[in-house]
Structure formats: C-alpha cells, structure tokens
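Asker: fold the following.
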Amino acid sequence: MLSDEEKHYLFKLIREALNSYFEGKPFSPSPPLPEEKYPHLFERRGAFVTFWKGKNLRGCIGNIHPQQPLYEEICEIALSSALRDPRFPPLKKEELSEIEIEISLLSPLVKADPEKLEVGKHGILIKRGYYQGLLLPQVAIEYNWDAETFLRHACLKAGLPEDCYLDPDTEIYLFTAEVFTENE
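Answerer: Prediction:
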C-alpha cells in the first residue's frame, strides 16, 4: 500500500507531465528522495491511469509490464491515457481543470481458472495467442456484473468470442489493484 505522501507525489507528477506537454516543454520526472521514505515509488509495478470528466470516462491506459520505476512509468502512462486512448479524442488543455485522475496499481498477475475470479476483488487478463483483453477490478463493480458477465466482457475486449474463457487454449490471469483518486 502506498503512503498518502506517495499517492500525492504521483498525482503531482501526472499534473506536471500534462502541463509540460500542453506548454510544449520537455518533462523528466525527478525521483522522490529518499528512497527509504518512498520505497513503493521505486518499484516496477503494473499501473493504469484513468481520467474522469464528471462521471464520464475520458481515457484509461496502463502497462502490465513496466520497464521503469513507478514514478517514471506513471507519467508515460498518464500521457498515453490523456492523448492516445483510441476510444476518445486527445485531452485538451482546457479540460485539465475538469478531469479527475484515478490510479490503479496492480498486483502481479497470477494464472488461474475462471472459477477463482472474485468480483470486486480481482481484475482479469484474458489471453489467447496475440489477443488479450484486460479489465480492472472496479469495472465489474461499476457495471454491476457477475463473474460470468465480467469474463465475457474481458473476452470481447480481447477481440475473441465472448465464451473464449471456456476454451482450454485461453489463458486467464487474475490480479488485484490498489485504486485511489486524486480527490480522496
């Protein structure tokens, strides 16, 4: 679990990265010091950054295989979520004051059988060949889905038949997430 200071630092970095982008300035996140005080920010963890405008989703992108410490990775994820989510037009500078940021930090993914899925606790990654679809744990709660509906939607997100989770060639990975918002 991240400390409140670590959470605050991540939101500060995201806001700085977005402002630098819109001002056309280069941005390089500076490390939080000392590492002993902010140990979680130096970990390599899967993470997603979600932008909300009111109650409407405005962007959500993440990385399950990070290559950098969290404090660096979160900035790249946030910029991708704001500017490259194919479901939405790029975020505009004028919208910055209207968006709320949500961060989801993932536990390691664990290969599991579909009956191990606990709605509200687990997120899911469905994978078969080159196809994969990931849904964060909070998605099932937001839409009031049961486990089967959650699995079916993960299959569809992967571009696979909605019952692909029943196929033994489909890999299912479960994870948990520490989810927090900027205005908590």
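Asker: rest of the way, CA atoms for contacts and neighbours
Answerer: Noted.
Asker: residues contacting P90?
Answerer: A82, L83, R84 (CA atoms under 8 Å, 6 or more residues apart in numbering).
Asker: look up how far P29 lies from it.
Answerer: Going from P90 to P29 by CA to CA, to the nearest Å gives 22 Å.
Asker: equivalent analysis for E95, please.
Answerer: Remark: distance between E95 and P29 (CA to CA) = 22 Å.
Asker: which one of these two is surrounded by more residues?
Answerer: Legend: neighbour count by other CA atoms under 10 Å for E95 and P29, higher for P29 (14 against 9).
Asker: to compare against the first, here's another:
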Amino acid sequence: MDNAPDLEMNHLPMLARTHLAACLEGKPGFKDREKWVKLLPPLGKQGACFVTLTHKGALRGCIGSLEAHRSLLDDLLDNCLAAATRDPRFRPVTRPELDEITLEVSILTPAVELHYQDTEDLLAQLQPGVHGVILSHSGRRSTFLPQVWEQIPAKETFLNHLCQKAGLDGDCWRRKPGIRVYRVEKFKEIKS
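Answerer: Presented below is the predicted three-dimensional model:
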C-alpha cells in the first residue's frame, strides 16, 4: 500500500461504512467503483483485508481474507458486509445499531511460513503486536490479527487461544503445527 498516501487510505473505513449502511437499508451498495480506483489505485489491485466491527470497544464482527484473490475494493466491500451480517459469533448488525459501531480495516501482507525447530524457537520468533498468526494443524486453521496481541499479550496464551479457535486442544501449538505470519496496515475509523 506504499503507493497511496496514508491520508487517502484512511478513507477505507468510510467507504466500508457507506457501503454497509446502504446494504443494511436494502439499497444497492457501493456505486463509485471507477472513481475510487482512480483516486486510490491500490483498490483496483489484488489485496486481502479484514474488517473489524466494535461496539463500545467490544468485538461485534470480524471477517476477512488471508490471501489476495480479488481486488482490494471487492474484498473490502464483501468483508464489511460479511462482518456485519455473517459472522457466526454474533447476530446480524441492524441499520440503527451501525451508528454506534466503529469500523477498522486491516490490509494484510502476504503470509510467510515461520520455520522453527521447537516451541522455544517458535516463541522466540513471534513478534507480539507485529505478527498476525495463522495456525494450521490436523486439517484445521485459525488466525488472529496482530491487534489481538493487545488482549492476549502472553505468547503461550495467544497460541493456546489460537488452537482453541481452530477447534483444537489449547496446547496443539506444542506439536509443531504449520505457522505463518503476516503484518497489517490498519485504518481505524475516527468517530467525532
């Protein structure tokens, strides 16, 4: 995302909110595709993002893509609607409720495999607050964005929760699962 000034990319949460509000009102969503791709060329390129919704600081929905498979704009629009209406952990967001929700957009770098010898080496390589982590084990997979380190700063506990999120026992990370890491560039909505 280096080829777009941060100030312009800070518009991503506003774009997501505008699309989401229209969809929740039963109207067609985003209409100005060419305008925004021209203004922010990275939106037209393949990209992966997560959209996180919070209400008074509490998670209200979070859906995203781990790998780029469509334009960043399409990923943003689809993931914001999915976070609001299809996150299985929460009931769908209503239009009146949207006014109380804050949106954050996290654009992911490509994930890279973390090569490690043992649990000590794994723990030494993880960078809290920097790395998003994807854990794969026994045909299951889960991820935490780098922001999750704010709630779970201890590496062992972070990995325990990541295993549990994948539906595995909490210490599965001690049995040499696949670990990939990524970074994010995040853009949080500023509420007045």
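Asker: what value does the TM-score take for this pair?
Answerer: Here the TM-score for the pair of chains, by TM-score structural alignment, normalised by the length of structure 1, is 0.89; 181 aligned residues with a CA RMSD of 2.0 Å.
Asker: ok so, going back, out of the contacts of P90 of structure 1, the closest to G24 of structure 1 would be?
Answerer: L83 (14.1 Å; CA to CA).
Asker: the closest one matches what in structure 2?
Answerer: Here L83 of structure 1 is matched to T85 in structure 2, going by TM-score structural alignment.
Asker: how about I126 of structure 1?
Answerer: Aligned partner of I126 of structure 1 by TM-score structural alignment: L135.
Asker: geometric centre of structure 1: which residue is closest?
Answerer: Centroid-nearest residue in structure 1, with CA atoms, centre = their mean: F48, separated by 1.6 Å.
Asker: what secondary structure does that residue sit in?
Answerer: The three-state assignment at F48 of structure 1 reads strand, by DSSP: H, G, I helix; E, B strand; the rest coil.
Asker: what's near enough to touch I101 of structure 1?
Answerer: F11, V49, T50, F51, W52, T181, E182.
Asker: now the residues you listed: which count as buried?
Answerer: F11, V49, T50, F51, W52, T181 (16 or more other CA atoms under 10 Å).
Asker: for these, work out which two are farthest apart.
Answerer: Pairwise distances across the buried ones among the contacts of I101 of structure 1 (CA to CA) peak at 13.9 Å, for the pair F11 and W52.
Asker: and the longest helix seen in structure 1, how far from the chain's centre?
Answerer: For structure 1, the helix with the greatest residue count under DSSP state H is helix 4-23. Centroid displacement of helix 4-23 of structure 1 relative to its chain, using CA atoms, centre = their mean, to the nearest Å, is 16 Å.
Asker: still on that earlier bit, what does the residue nearest to the centre of structure 1 align to in structure 2?
Answerer: In structure 2, the residue paired with F48 of structure 1 is F50, using TM-score structural alignment.
Asker: which non-adjacent residue is nearest its match?
Answerer: Leaving aside its chain neighbours, F50 of structure 2 sits nearest to G64 (3.7 Å; criterion: CA to CA, 6 or more residues apart in numbering).
Asker: next one: P31 of structure 1
Answerer: Leaving aside its sequence neighbours, P31 of structure 1 sits nearest to Y71 (CA to CA, 6+ apart; 6.9 Å).
Asker: counterpart of that neighbour over in structure 2?
Answerer: Checking TM-score structural alignment: Y71 of structure 1 goes with L73.
Asker: give the contact list for that match.
Answerer: Neighbour list for L73 of structure 2: V37, L43, G44 [criterion: CA under 8 Å, 6+ apart].
Asker: do you know how far the aligned partner of D99 of structure 2 in structure 1 is from E35 of structure 1?
Answerer: Under the alignment (TM-score structural alignment), D99 of structure 2 maps onto S97 of structure 1. Computed as CA to CA, the S97 of structure 1 to E35 of structure 1 distance reads 31 Å.
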